[in-house]
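S.K.: Coordinates for the following, if possible.
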Amino acid sequence: MTDQAAGEETFISHLIELRDRLVKASIGIAIACAVLMFWPGPSRIYDFLAAPMIAALPVGSKMIATGVIAPFLVPMKVTLLIAFILSLPWVFYQMWAFVAPGLYAHEKRLVLPLVISSSVLFILGVAFCYFFVFGRVFHFIAAFAPNSIAVTPDIENYLDFVMSMCLAFGATFEVPVVVVILVRMGIVSIEKLRSIRPYAIVGAFVIAAVVTPPDVVSQLSLALPMCLLFELGLFVAPIFARATQRREEEETAS
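M.R.: Next up, the predicted model:
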């Protein structure tokens, strides 16, 4: 077999492995979605998601649906979003399992803690957005509405806003994991990351200004946690690197 043929075969095998991992991840999301369909149900899930907005509206006000199938389609999309969040540990595991064959034995042991920490941090980011940010942002925005305007948000626009905000906060809370991986893999030194701290802070506020609504509350709610999580990554990364490298050296010596 020529080198070109061997390379093509390896590439095809990687594509097959990637397909299998994507299928398994999709099956996990589908199972979580099916469970949520039966309990608590799409309607209750959407009512829970809409609670921060309803609390900010005048008493007795409700959201509206301008689309013909929106009352059916929007709760279904919300259910799928929640199913994806709940199945994140399984999805992250499939991602790490795909790259695991190219790692050394000591690096493969990092898969489980990284999967757990990535899942927990993402869910914490979404929870922080829902329980802390939404209520303050919606009350802040509603306070600027003139008395001549009836605030009745459309459910599709609300869903788009909620999804973008939840994904933004979930991804932001992954900053410590990214820092740990960069340091542990030797891509960037901890000293280099510390030296670019001012640029990281500016970048956090720029990202917050881009992905959040144009109000100070939501921008600060995203930028400040991002800065704190960057600092957490700088604190944890050296400890994690020393612990794993020590174990690697002990295994090599034995």
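
S.K.: From here on, just use CA atoms for contacts and neighbour counts.
M.R.: Noted.

S.K.: In the chain, which helix is the longest?
M.R.: Determined from DSSP state H, the single longest helix within the chain is helix 216-253.

S.K.: how about that helix: buried residues?
M.R.: Neighbour-count burial for helix 216-253, counted by 16 or more other Cα atoms under 10 Å, picks out 217-223, 225-227, 229-234, 237-238, 240-241, 244.

S.K.: So the most centrally placed residue in the chain versus Met185, what's the distance?
M.R.: Nearest to the geometric centre of the chain sits Gly170, at 3.1 Å (Cα atoms, centre = their mean). According to Cα to Cα, to the nearest Å, Gly170 and Met185 sit 23 Å apart.

S.K.: Contacts only, for Leu62.
M.R.: No Leu there; residue 62 is Lys. Contacts for Lys62 (Cα atoms under 8 Å, 6 or more residues apart in numbering) come out as Ile54, Thr152.

S.K.: Tell me if I am right that it is in a strand.
M.R.: No. Using DSSP: H, G, I helix; E, B strand; the rest coil, the assignment for Lys62 is coil, not a strand.

S.K.: Verify the stated contact: the residue nearest to the centre of the chain with Val126.
M.R.: Yes. The criterion here is Cα atoms under 8 Å, and Gly170 meets it with Val126 at 5.2 Å.

S.K.: one more, for comparison:
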Amino acid sequence: MDKQMTVTDHLGELRYRLIISSVALLAGATVIYLNMDKVIMWLTAPLSGKQLYFIGPADGFFTTIQIAVVGGIMVSLPVLIYQAIAFIMPGCTRQERKTIFSAIPPALILFALGAGFGNQVIFPLVLRFFMGVGEGYLNPMLLGGKYFSFLLLLTFGMGVFFEIPIVMIALSRLGLVKSRKLRNTRLYGYIGVLLLIGLIVPTPDVLTLVAISAPVLLLYESSIWVIYFMEKNKMKKENVNYA
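M.R.: Just a heads-up that it's a prediction; the model follows:
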């Protein structure tokens, strides 16, 4: 049995985890900042040579800091996740610990896939659509701050959306959701995904929205069936044990 921790112990543990997380985030942000020229070149590749502008004297500086911080979060994400889990782990049961640890590797992989999909596939499509509509009657003057904010939001948002299977399977293993209920309410889940993606990527083009949402909806549907087969396998094991 784990040793009971006092309030002071919890506060000391929290401070320790926050310090480690802050150092990891600072190190990640520093790496991104020191390679900012390469990062900017990579992030602006979808512009195909179009120039970015800033208005205020400090806009360029704050945009650079924004990129460094968000990039630092992504680079140090494994450390940040580990520190968060290490803090809550003493209060978890054995089953909860097993569920959490088994979810970490696929969660990191899915986040990387989602972020890459958002950055390399979805963002160029959305940018091309918006630029194509606007350039029909306006001359574009792209502000760097807005361009990078939208790019980073879409990249990070798609990474989070790709975590849906991990969340659903973890909730199932903890006994909080069942495949039957998920199947019966899948329409509401689809609508929720479409609404959330529509808020992050406000596009009036239905085809673009469908193209963006399709991978997330596929992951959502796949998760339902994974949970279903997990439940069947669990029932078979229980029947064998009772036999």
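
S.K.: what TM-score do we get after superposing?
M.R.: Once superposed, the chains reach a TM-score of 0.84 (TM-score structural alignment, normalised by the length of the second structure), with 233 aligned residues with a Cα RMSD of 2.6 Å.

S.K.: Under the alignment, what does the residue nearest to the centre of the first structure map to in the second structure?
M.R.: Applying TM-score structural alignment, one finds that Gly170 of the first structure aligns to Gly159 in the second structure.

S.K.: what's the host helix or strand of that match in contact with?
M.R.: In the assignment (DSSP states H and E), Gly159 of the second structure maps to helix 144-161. Contact with helix 144-161 of the second structure is made by 43, 52-54, 59-60, 63, 67, 70, 110-119, 123, 200-201, 216, as judged by Cα under 8 Å, 6+ apart.

S.K.: Repeat that for stretch 125-133 of the second structure.
M.R.: Here stretch 125-133 of the second structure has contacts from Pro46, Pro140, Thr203, Thr208, using Cα under 8 Å, 6+ apart.

S.K.: try 10 Å
M.R.: If you take Cα atoms under 10 Å, 6 or more residues apart in numbering as the criterion, stretch 125-133 of the second structure is touched by 46-47, 118, 122-124, 134, 138-140, 142, 147, 150-151, 201-205, 208-209, 211-212.

S.K.: tell me, how many neighbours does the closest residue to Thr208 of the second structure other than its chain neighbours end up with?
M.R.: Among residues not flanking Thr208 of the second structure along the chain, Val126 sits closest, at 7.2 Å (Cα to Cα, 6 or more residues apart in numbering). By other Cα atoms under 10 Å, 18 other residues sit near Val126 of the second structure.

S.K.: ok, now the one 10 residues further on?
M.R.: Counted by other Cα under 10 Å, the residues lying close to Gly136 of the second structure total 8.

S.K.: do the one 10 residues further on as well
M.R.: Residue crowding around Lys146 of the second structure was assessed by other Cα under 10 Å; the count is 14.

S.K.: Show me what it aligns to in the first structure.
M.R.: Checking TM-score structural alignment: Lys146 of the second structure goes with Asn157.

S.K.: Ile45 of the first structure versus its match, what's the distance?
M.R.: Going from Asn157 of the first structure to Ile45 of the first structure by Cα to Cα gives 17 Å.

S.K.: cool, and Ile16 of the first structure?
M.R.: Taking Cα to Cα, one finds Ile16 of the first structure at 36 Å from Ile45 of the first structure.

S.K.: okay, the two: which has more neighbours?
M.R.: With neighbours defined as other Cα under 10 Å, Ile16 of the first structure and Ile45 compare such that Ile45 has more, 18 against 12.

S.K.: what helix or strand does the residue of the second structure sitting at the aligned position of that one sit in?
M.R.: Mapped onto the second structure by TM-score structural alignment, Ile45 of the first structure lines up with Val39. Here Val39 of the second structure sits within helix 36-43, counting by DSSP H and E.

S.K.: One more: Ala29 of the second structure?
M.R.: Judged by DSSP H and E, Ala29 of the second structure forms part of helix 7-34.

S.K.: And that helix, what's buried?
M.R.: For helix 7-34 of the second structure, by 16+ other Cα under 10 Å, it's 14, 17-18, 21-22, 24-30, 32-33.

S.K.: Same question for stretch 185-202 of the second structure.
M.R.: Buried residues in stretch 185-202 of the second structure, defined by neighbour count with 16+ other Cα under 10 Å: Arg186, Gly189, Tyr190, Val193, Leu194, Ile197, Gly198, Val201.

S.K.: likewise stretch 47-63 of the second structure?
M.R.: The neighbour-count check on stretch 47-63 of the second structure (16+ other Cα under 10 Å) flags Leu52, Phe54, Gly60, Thr63 as buried.

S.K.: Now stretch 213-223 of the second structure on the first structure. Mean distance?
M.R.: Mean deviation of stretch 213-223 of the second structure relative to the first structure after superposition (mean Cα distance after the TM-score superposition for the first structure): 1.7 Å.

S.K.: Run the chain-centre distance for that stretch.
M.R.: 15 Å (Cα atoms, centre = their mean, to the nearest Å).

S.K.: Over to stretch 167-187 of the second structure?
M.R.: 20 Å.

S.K.: So for that stretch, first residue to last residue, what's the gap.
M.R.: One end of stretch 167-187 of the second structure to the other measures 18 Å (Cα to Cα).
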